[in-house]
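*Asks:* turn this into a structure:
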Amino acid sequence: MNDSESGKRGIFGKKDPAMPPESSRDWRLIEKLVMSLQSEQRRSRRWGIFFKVLTFGYLFALLFVIRSPIDGVDTVTGQHTALVELNGPISAEELASADNLVSSLRAAFEAEDSKAVVLRINSPGGSPVQSGYVYDEIRRLRQEYPGKKIYAVISDVGASGAYYIAAAADEIYANRASLVGSIGVVAGGFGFTELMEKLGVERRLYTAGDNKAFLDPFTPERDEEVDFWQSVLENTHEQFIAAVKAGRGDRLADDERLFSGLVWSGEQALELGLIDGLGSASWVARELVGEEELVDYSRGLSPFQKFVEQLGVSFGEGVATRLLDARMELR
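*Replies:* Alright, predicted model coming up:
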């Protein structure tokens, strides 16, 4: 038996059957598939570890943000002018709520090193209730701290409820192009009765009390309801006018248009006695208070709230609020 013949025999002295070419290709494909699966498993494990580390890092960062202090006052280095910001719509759900503004104003007045307080305003107005709370608190703080003045400084706009609050200050300043005033009250909504008739929709509302469905937008208006609501608006308007007169006194010009709801430029407002002069917050601090350094006592969003707002949640919530809300506002 020669080597070539012995090489073709198996371990039992029998010849191994020759592997057909198709079977060889199948084994190579299986081998490649197994190697590919192993590689995919290793890749999946690496990505799994990466995402686990990323998740833990995110959770730790979120925990750090939540535990961070909600409010922070600028570093105080001695005598300074306290600053409180009033930005945006005045509402219990907004940053410019009475709770936030009152707590900021109290901190500014209570600070031993604050020589005066500047309330910097950029707001179109809002809730008469929230505005009234802040107005009353400013008047109270002025009595409690008679040696510490508060100046209202209007930047772009200080209208309606924002001007209501400003009227409580010792003095009011604005830019020549600022929008000031709008001393009036507005409330609005929608009526859908004709649309419902066209669509064939029937309103079914059950109440106990003759006026429980007061000004319901899905039923026709009733003259007595409109008259009553108008009396509420006029009463609120009178409260607004009384507050402005109490705050501004003899500085107001004798002009019947003052309380008509019109808005004025800063220069016009100066002529009408709605403001005391033209100037910015830094100008007031430097020229009137004598302490140029402004220290911000405003209560702002917590880091977590800022994080949520950046995700767009606040935007969606704000759109929904404005579409569905029909509250009475000072503007």
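*Asks:* for the rest of this, base every contact and every neighbour count on C-alpha atoms.
*Replies:* Noted.
*Asks:* what about the strands in the stretch 1-150 of the chain?
*Replies:* For the stretch 1-150 of the chain, the strands defined by DSSP state E, counting those that start in this stretch cover 80-87, 114-123, 150-159.
*Asks:* check what contacts the shortest one and list those residues.
*Replies:* I take that to be strand 80-87. Contacts of strand 80-87 from elsewhere in the structure, counted by Cα atoms under 8 Å, 6 or more residues apart in numbering, are 95-96, 101, 104-105, 108-109, 113-123, 285, 289, 291-298.
*Asks:* buried sites along that strand?
*Replies:* For strand 80-87, a neighbour-count test (16 or more other Cα atoms under 10 Å) marks 80-87 as buried.
*Asks:* same deal with stretch 240-247?
*Replies:* Neighbour-count burial for stretch 240-247 flags 240-241, 243-244, 247 (criterion: 16+ other Cα under 10 Å).
*Asks:* repeat for stretch 117-135
*Replies:* 117-135.
*Asks:* sequence B follows; please return its structure for comparison with A:
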Amino acid sequence: MPDLWKSPESQGDEGRNDEDRKSWKLLEKTLLASVQEQRRARRWGIFFKLLTFAYLFGLLALFTPLLDFDGSAKRGTSHTALVELQGVIADREPASADNLVKGLREAFEDANTKAVVLRINSPGGSPVQSGYVYDEIRRLRGEHPDIKLYAVIADLGASGAYYIASAADEIYADKASLVGSIGVTAAGYGFVGTMEKLGVERRLYTSGEHKAFLDPFSPQKPDETAFWQGVLNTTHQQFIAMVKQGRGDRLKDKEHPELFSGLVWTGEQAKALGLVDGLGSASYVAREVVGEKELVDFTVQESPFDRFSKRIGTSMAERLALWMGLQGPTLR
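*Replies:* Just a heads-up that it's a prediction; the model follows:
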């Protein structure tokens, strides 16, 4: 309402100022709304770009193992086939018997394979998985007598990995590689003392006198300990027999009985002991021993989807059992 004490001119100026302020506020709100809308648009743009990138990356990761940029193009010519043995030898792992056997079969059965190189970098693992691969190598060598298989040890070729290597025609290693560890181990934990200190009572119900002999929460019994040691000794003797079968007279075990004690040696020492035949890399063997320097990779490559599925398929109970020591013998 106009002030009666002010002149009409003053009232007119004040009215115009009010209108100007309203106009500026309206303009300010409009600009602010525009800026906020632009910010929202940018955020959604970034979100959709990231989503698209993640989708494309996922597709690339899923299908890249199925695309052979190197191998298929070269399999039409004479080559040295390569199969990788990397990591722990165990079921549902990259170095599982299924994966290794599949790669070896494809390598041997390829018409242009001149020889096969099994490149090893592994601490060992399951005696069962190692035995499967050992037997398959012997079988493939019998079916394809003109194709030799060379095991090449990189950083480490121990226990189950050496078990497999001993099935090869020849073994090569670097002078500083670690080779051997022909032994068996089975580790666990004992929580009996801890439970007593905490005042926890163990309640275990079984059917069978020795059903719980690997239970880490129960005291060990001398007869069960002796039994388990017998299992390990039997597995160890099986390991030794397979190594002797594969290496034959090349082993210097009579002069060095500690070969089967679980110790490891450098590649240079291993050569003197008859554990390996020579020193060199995979490319050296392909070039100098086989006479075909072109290496073609036949290693089975699992897709990320397959690896994820296998991880999901492994139950929590199984992982917990392994952590608690409820596991079988391991060649390490």
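*Asks:* related to what we said a few turns ago, what would the strands of the stretch 1-150 of structure 1 look like in CSV with distance to Asp223 of structure 1?
*Replies:* CSV is the format used below for the strands of the stretch 1-150 of structure 1 (distance: least, Cα to Cα, whole Å):
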stretch, distance to Asp223 of structure 1
strand 80-87, 38
strand 114-123, 34
strand 150-159, 31
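*Asks:* for the stretch 201-331 of structure 1, what spans make up the helices?
*Replies:* Ranges of helices within the stretch 201-331 of structure 1 are 223-248, 266-272, 281-283, 303-310, 313-324, based on DSSP state H, counting those that start in this stretch.
*Asks:* so which of the ones you listed gets nearest Ala169 of structure 1?
*Replies:* Within these, the stretch nearest Ala169 of structure 1 is helix 223-248; the backing value is 7.2 Å (Cα to Cα).
*Asks:* if I look at Glu28 of structure 2, how far off is Pro304 of structure 2?
*Replies:* From Glu28 of structure 2 over to Pro304 of structure 2 the distance is 52 Å, taken as Cα to Cα, to the nearest Å.
*Asks:* so those two - more neighbours on which side?
*Replies:* Higher neighbour count among Glu28 of structure 2 and Pro304: Pro304, with 15 against 12, using other Cα atoms under 10 Å.
*Asks:* Ala61 is in contact with that one, correct?
*Replies:* Yes. With contact defined as Cα atoms under 8 Å, Pro304 of structure 2 reaches Ala61; the gap is 6.6 Å.
*Asks:* now the common contact residues for these two.
*Replies:* Shared contacts of Pro304 of structure 2 and Ala61, defined by Cα under 8 Å, 6+ apart, are absent.
*Asks:* Phe227 of structure 2 and Phe47 of structure 2: what is the separation?
*Replies:* For Phe227 of structure 2, the distance to Phe47 of structure 2 equals 61 Å [Cα to Cα].
*Asks:* oops, could you answer that again for Ala321 of structure 2 instead?
*Replies:* Ala321 of structure 2 is 42 Å from Phe47 of structure 2, by Cα to Cα.
*Asks:* now do the contacts for the closest residue in space to Pro69 of structure 1 that isn't next to it in sequence.
*Replies:* Nearest non-adjacent residue to Pro69 of structure 1, counting by Cα to Cα, 6 or more residues apart in numbering: Ser302, 7.2 Å away. Residues near Ser302 of structure 1 by Cα under 8 Å, 6+ apart: 68-71.
*Asks:* widest-spaced pair of these?
*Replies:* Using Cα to Cα, the two most remote members of those are Ser68 and Asp71, lying 8.9 Å apart.
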